[in-house]
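**Q** following is a predicted model, sequence given first.
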Amino acid sequence: MTSAPNLSGIHHVAYRCKDAKETTEFYQRVMGMNFDVAFAENEVPSTGEYDPYMHIFLDAGGGNILAFFELPEQPDMGKDPNTPTWVQHIAFKVNTLDELLAAKANAEAEGLEVLGPTHHGIFKSIYFFDPNGHRLEIACDIGTDEEMKELRRVAPEMLEEWSRTKKAPQHAAWLHEKARDEH
């Protein structure tokens, strides 16, 4: 009999970038991330294919690593034309609302257009794009333990209703009301 693995976290998440140096400098300057490791190869280790690449690893804190591949011999990066730009994003966490506002000020000082803070009921966040067109989010949790407990309780019911109707269930309507009330 087989069983699911006992995961201890995410080792790293990898995306593509246009320029490894520019991407590294952006994440160091704008996001405060440390540049940890880089690999440059001419062949892909898992497949043996010839495809030169630079693979960079940036420390997002808490043992979380964000990685990028620069692939100079591949066609230019593209986006899924059927997925809205707000859907695919990388969300980072800060601990306080003051840190969130400081992150916004820092990104704006870099000349980035920043959306937010947006109130999601249990967290507030800001959004902007990196030099590769990847949407980034910085979020700060504001939900109470009771609110999180209730959201976990109704999650299976919400998923089941969504699966049947493809419409937003009202199980957590209080969350949206909370966000509206605080605006």
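**A** That came through, no problem.
**Q** from here on, just use CA atoms for contacts and neighbour counts.
**A** Noted.
**Q** wait, a helix at Thr118?
**A** No: Thr118 sits outside any helix when classified using DSSP: H, G, I helix; E, B strand; the rest coil, being strand.
**Q** wait, it touches Ile126, no?
**A** Yes: in this structure Thr118 lies within contact range of Ile126 using C-alpha atoms under 8 Å: 6.3 Å.
**Q** what about the helices in this protein?
**A** Along the chain, counting by DSSP state H, helices occupy 20-31, 97-109, 145-165, 173-181.
**Q** more neighbours, Thr118 and Ile126?
**A** Between Thr118 and Ile126, counting by other C-alpha atoms under 10 Å, Ile126 is the more crowded of the two (21 against 14).
**Q** ok, the more buried one - contacts?
**A** 100, 104, 114-118, 137-139 (C-alpha atoms under 8 Å, 6 or more residues apart in numbering).
**Q** spit out the contact partners of His12.
**A** By C-alpha under 8 Å, 6+ apart, the contact list for His12 reads 64-67.
**Q** give me the most central residue, the protein.
**A** For the chain, the residue nearest the mean C-alpha position is Ile90 (1.3 Å; C-alpha atoms, centre = their mean).
**Q** and the spatially closest residue to it that is not a sequence neighbour, how many residues sit next to it?
**A** With C-alpha to C-alpha, 6 or more residues apart in numbering as the criterion, Ile90 has its nearest non-adjacent residue at 5.0 Å, and that residue is Leu136. The local packing count at Leu136 equals 19, with neighbours defined by other C-alpha under 10 Å.
**Q** hmm, Leu136 is touching Val87, no?
**A** No: contact criterion C-alpha under 8 Å: Leu136 and Val87 do not qualify, at 10.6 Å.
**Q** common neighbours of those two, please.
**A** Between them, Leu136 and Val87 have no joint contacts when contacts are counted by C-alpha under 8 Å, 6+ apart.
**Q** alright, now check it against this:
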Amino acid sequence: MTLKVILAGDPAIAVTEEAMPALPKWELSHIGLFVTDMDRMRDFYTRLLGFSVMDAGEMGDAPRRVRLTFLSKDPKDHHQIVLVSGREQGTRSTVNQITYRVASLKEVRAMHDLAVANKVEGVDPVDHGNAWSVYFLDPEGNRLEFFCDTPWHVQQPHRVALDFSLSDKAIREATRRRIANDPTLLPFGKWREKKRRELGLAASRPRRQRKRA
């Protein structure tokens, strides 16, 4: 679509420019990781994190032939992660983080305990104010995060250590008290609605409860 733009309020001074087309709706589907040791990485993601192998095979001609393993936890997605051979031994991961949302603080704690019990490297529990998280490394140094939302928003970045020696109730109260005087504090629902308005999105509608017969 072409727009006519009037400059300085004078219709005689006008230029035309191409308007940006509306973007289609999209969502993140899957990630691909180049790996050094396919078998070790496949074992980590299936045995420890519970992914299933949806497909596996090889592609291409020598010397560029690669192995691929497609992993998912939901059959609506053929793969959520694809592991691809070809990463050189000893190279540093360039992945900052791969993040998974879980339902509650209880599940974040469970992933923390799982990583500790299996002696996974880089275990790092963090309170972000708007999220409770645990980070750890996969066998090739890619940093994984498992998190749940808190009921609040505070401006990011925001990071303090999360103490899993406390109960879930005590952690919630510690976070609430620590951020109580933060000038950016908002209930997370209000922050989301504010951002929806700023982004020009329709307001979210509360779900209606079905009446019992």
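**A** Thanks, I have it. Since this is a predicted model, take the numbers as computed values, not measurements.
**Q** what does the superposition give as a TM-score?
**A** Scored against TM-score structural alignment, normalised by the length of structure 1, the superposed chains reach a TM-score of 0.65; 144 aligned residues with a C-alpha RMSD of 3.2 Å.
**Q** max pairwise distance over the contacts of Ile126 of structure 1: which two?
**A** Put simply, by C-alpha to C-alpha the two of the contacts of Ile126 of structure 1 set farthest apart are Val114 and Ala139, 13.0 Å from each other.
**Q** which of those two has more residues huddled nearby?
**A** A side-by-side neighbour count of Val114 of structure 1 and Ala139, using other C-alpha under 10 Å, places Ala139 first with 24 against 17.
**Q** which residue packs closest to the more buried one, ignoring adjacent ones?
**A** Closest residue to Ala139 of structure 1 in three dimensions, ignoring its sequence neighbours and counting by C-alpha to C-alpha, 6+ apart: Ser125, at 4.1 Å.
**Q** what's the local residue count around the one you found?
**A** Each residue near Ser125 of structure 1 was counted by other C-alpha under 10 Å, and the total is 23.
**Q** ditto for Ser29 of structure 2
**A** The number of residues packed around Ser29 of structure 2, counting by other C-alpha under 10 Å, is 10.
**Q** trace it over to structure 1, please.
**A** Under the alignment defined by TM-score structural alignment, Ser29 of structure 2 is paired with His11 of structure 1.
**Q** might you report the residue contacts of its match?
**A** His11 of structure 1 makes contact with 64-65, according to C-alpha under 8 Å, 6+ apart.
**Q** follow-up on the earlier one: mind putting the contacts of Ile126 of structure 1 in CSV, distance to Pro5 of structure 1 included?
**A** Formatted as CSV, the entries for the contacts of Ile126 of structure 1 read as follows, by distance: C-alpha to C-alpha, whole Å:
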residue, distance to Pro5 of structure 1
Leu100, 35
Lys104, 38
Val114, 39
Leu115, 38
Gly116, 38
Pro117, 37
Thr118, 36
Glu137, 29
Ile138, 30
Ala139, 29
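**Q** next, the contact list for Gly143 of structure 1, please.
**A** When contacts are counted by C-alpha under 8 Å, 6+ apart, Gly143 of structure 1 is found next to 121-123.
**Q** equivalent analysis for His120 of structure 1, please.
**A** The contact partners of His120 of structure 1, by C-alpha under 8 Å, 6+ apart, come to 175-176, 179.
**Q** ok, and the most crowded of those?
**A** Comparing these on neighbour count, Leu175 comes out first with 18 neighbours (neighbours: other C-alpha under 10 Å).
**Q** what's the closest non-adjacent residue to it?
**A** Leaving aside its chain neighbours, Leu175 of structure 1 sits nearest to Gly121 (5.0 Å; criterion: C-alpha to C-alpha, 6+ apart).
**Q** counterpart of the one you found over in structure 2?
**A** In structure 2, the residue paired with Gly121 of structure 1 according to TM-score structural alignment is Gly129.
**Q** what's the match for Ala103 of structure 1 in structure 2?
**A** Aligning on TM-score structural alignment places Ala103 of structure 1 opposite Met111 in structure 2.
**Q** isn't its match right up against Leu144?
**A** No: counting by C-alpha under 8 Å, no contact exists between Met111 of structure 2 and Leu144, whose distance comes to 10.8 Å.
**Q** what about the strands in structure 2?
**A** 2-7, 10-18, 31-35, 52-59, 66-72, 81-85, 98-101, 124-127, 131-137, 143-149, 152-153, 160-161, 186-187 (DSSP state E).
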